[in-house]
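> any chance you can model this:
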Amino acid sequence: MILDSIAFERDDCLLFSGICLSLESGEILQIEGPNGVGKTTLLRILSTALMPTAGKLLWQGSDVARHRQLYLQNLLFLGHLPGLKQSLSPTENLIWWRRIHRDHSPLKNEEILSSLGLCGYEDIPCYALSAGQQRRAVLARLLVTEAPLWILDEPFTAIDKQGVADLEALLIAHAQHGGMAVLSTHQDLGIANVRRFPLVASAEVV
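Have a look, this model is predicted:
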């Protein structure tokens, strides 16, 4: 994946510009910066939820703007909000997600949720779970996706020390299998060789 001179403008204000990055298989990239600098906006551009004001996003040498569907087949985006159907349980949410994404992983839902510390909570409606438990239910998607590119916005929010270790292990395993990940977090990661990109706001009126 290549970011070629990416810029984004909002309400006549240039949020950031001139961002040039590349990401190879097996790499994890951490986007750093204070609140409001545009980390979530940049990740939403990478997910194609937003279009850049200038510059190009390339995937395997092709312009994502022209080949969006092919690109989307290769990524998993988890935003900072839970993204769960609150009336459904973690098991029901996972079944629903696997169905719409046509997942063929042999892993059973119970095994996946149990491995993330949700044993005993699999069938409780998500609205009755804590914020940390809801985040774990969302992270279950990482165990069944075949997408090589993970885009994660503040994935460590609300999870405890064990949850942090579990997520770091998932990221390490994903990279070791040739995957790549871009994430924003204020967390000091316990992962070797993480690339860091400090995002600096332009704050320029145009």
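
> switch to C-alpha atoms for all contacts and neighbour counts from now on
Will do.

> buried sites along stretch 166-175?
Buried residues in stretch 166-175, counted by 16 or more other CA atoms under 10 Å: 166-168, 171-172, 174-175.

> do stretch 110-123 as well
Under the neighbour-count criterion of 16+ other CA under 10 Å, stretch 110-123 has 110, 112-113, 116-118, 121-122 buried.

> centroid residue for this structure?
L152 (1.8 Å; CA atoms, centre = their mean).

> follow-up on the earlier one: list just the nearest of the buried residues of stretch 110-123 to R136.
Using CA to CA, L116 is the member of these that sits closest to R136, with 6.2 Å.

> which SS class is the residue nearest to the closest one when sequence neighbours are not counted?
Closest residue to L116 apart from its sequence neighbours, by CA to CA, 6 or more residues apart in numbering: R136 at 6.2 Å. Three states are possible here, and by DSSP: H, G, I helix; E, B strand; the rest coil the one that applies to R136 is helix.

> where do the strands sit along the protein?
The residue ranges that make up the strands of the chain, judged by DSSP state E, are 2-10, 13-22, 28-32, 54-59, 62-63, 75-78, 149-153, 180-184, 195-198, 204-205.

> tell me the buried residues in the first one?
To tie it back to what came earlier, the one meant is strand 2-10. Residues of strand 2-10 classed as buried: 2-4, 6-9 (neighbour count, 16+ other CA under 10 Å).

> to compare with the earlier structure, here is another sequence to fold:
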Amino acid sequence: MTLTITDLSCRRGETTVLHGVTFAVGAGEALVLRGANGAGKTTLLRTLAGLTPPMTGSVVPDLCAYAAHADGLKGQLTVAENLTFWAHVFGTRDIAPAVVAFDLAPLLSRRVADLSAGQKRRAALARLPLTGRPVWLLDEPTVSLDADNVARFAAAAGAHLAGGGSAVIATHIDLGLPGAATLDVSRFAASHAPDAHDPFAEAVE
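You can find the predicted model right below:
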């Protein structure tokens, strides 16, 4: 399944940040988003995830799993309870493969509120394979992870791609994903193509 983005314009608040974004990511492929802080990487991912409506353009398909800066876990529940909840939401039921992929077995009975930042991040990322969604949208997924767990995440992402999935990842590190392409989002900065209807467009960096 190919993720196709056509002539997408994205807004942050009242400001047009990106304009004319067009690319495609095929099955088994990863696209790494680059750009300075504030360039629009998070804005683009939120738009692709359907959290912020696009101003113009289209995203096909919309079967995406999104992992943002927030971990999205219930602190008073255990790791096992959190993962089981998400597995039931998406109908995948079995959490065992995700537990193995992110080395969570020793943490299953612990409350999320009692975990370190890195442990919370691993538990949050373990939700991705539970969704069964073909497209992963990832915003700095390796924040708070040590080198061993960055490698675990890269292996999980590689397995997703090998299984025919795809990924769009905002990251400043090299995850070693075979054949990953790179896209600098600054090429789509709205300041390069001002919107006559947007008085804020000229101010976008």
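
> that older thread, now the strands of structure 1 in JSON lines, with distance to S47 of structure 1?
Converted to JSON lines, the strands of structure 1 look like this (distance: least, CA to CA, whole Å):
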{"stretch": "strand 2-10", "distance to S47 of structure 1": "12"}
{"stretch": "strand 13-22", "distance to S47 of structure 1": "15"}
{"stretch": "strand 28-32", "distance to S47 of structure 1": "14"}
{"stretch": "strand 54-59", "distance to S47 of structure 1": "10"}
{"stretch": "strand 62-63", "distance to S47 of structure 1": "14"}
{"stretch": "strand 75-78", "distance to S47 of structure 1": "6"}
{"stretch": "strand 149-153", "distance to S47 of structure 1": "7"}
{"stretch": "strand 180-184", "distance to S47 of structure 1": "11"}
{"stretch": "strand 195-198", "distance to S47 of structure 1": "18"}
{"stretch": "strand 204-205", "distance to S47 of structure 1": "25"}
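
> out of those, flag the one nearest W96 of structure 1.
strand 75-78 (15.6 Å).

> can you check which helix is longest in structure 1?
Determined from DSSP state H, the single longest helix within structure 1 is helix 161-176.

> that one corresponds to what range in structure 2?
Using TM-score structural alignment, helix 161-176 of structure 1 corresponds to residues 147-162 of structure 2.

> how far does the matching stretch sit from the chain's center?
Centroid separation between stretch 147-162 of structure 2 and its chain, computed with CA atoms, centre = their mean, to the nearest Å, is 14 Å.

> if we can go back for a sec, got the buried residues of stretch 166-175 of structure 1 as JSON lines, with distance to I159 of structure 1 columns?
Written out in JSON lines, the entries for the buried residues of stretch 166-175 of structure 1 read as follows (distance: CA to CA, whole Å):
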{"residue": "D166", "distance to I159 of structure 1": "10"}
{"residue": "L167", "distance to I159 of structure 1": "10"}
{"residue": "E168", "distance to I159 of structure 1": "12"}
{"residue": "L171", "distance to I159 of structure 1": "15"}
{"residue": "I172", "distance to I159 of structure 1": "18"}
{"residue": "H174", "distance to I159 of structure 1": "20"}
{"residue": "A175", "distance to I159 of structure 1": "22"}
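
> picking up where we left off before, need the counterpart of the residue nearest to the centre of structure 1 in structure 2.
The pairwise alignment with structure 2 assigns L152 of structure 1 to L138, based on TM-score structural alignment.

> show residues contacting the match of helix 161-176 of structure 1.
Contacts to stretch 147-162 of structure 2, defined as CA atoms under 8 Å, 6 or more residues apart in numbering, come from residues 27-30, 101-102, 122, 125, 129, 142, 166-167, 175-178.

> identify the farthest-apart pair in the residues you listed.
Maximum pairwise distance in the contacts of stretch 147-162 of structure 2, criterion CA to CA, is 24.6 Å, between A27 and R122.

> quick one, which of the two is more surrounded?
When A27 of structure 2 and R122 are compared on other CA atoms under 10 Å, the one with more neighbours turns out to be R122, at 27 against 18.

> can you name the residues that contact that one?
The contact partners of R122 of structure 2, taken as CA under 8 Å, 6+ apart, are 102, 104, 145, 149.
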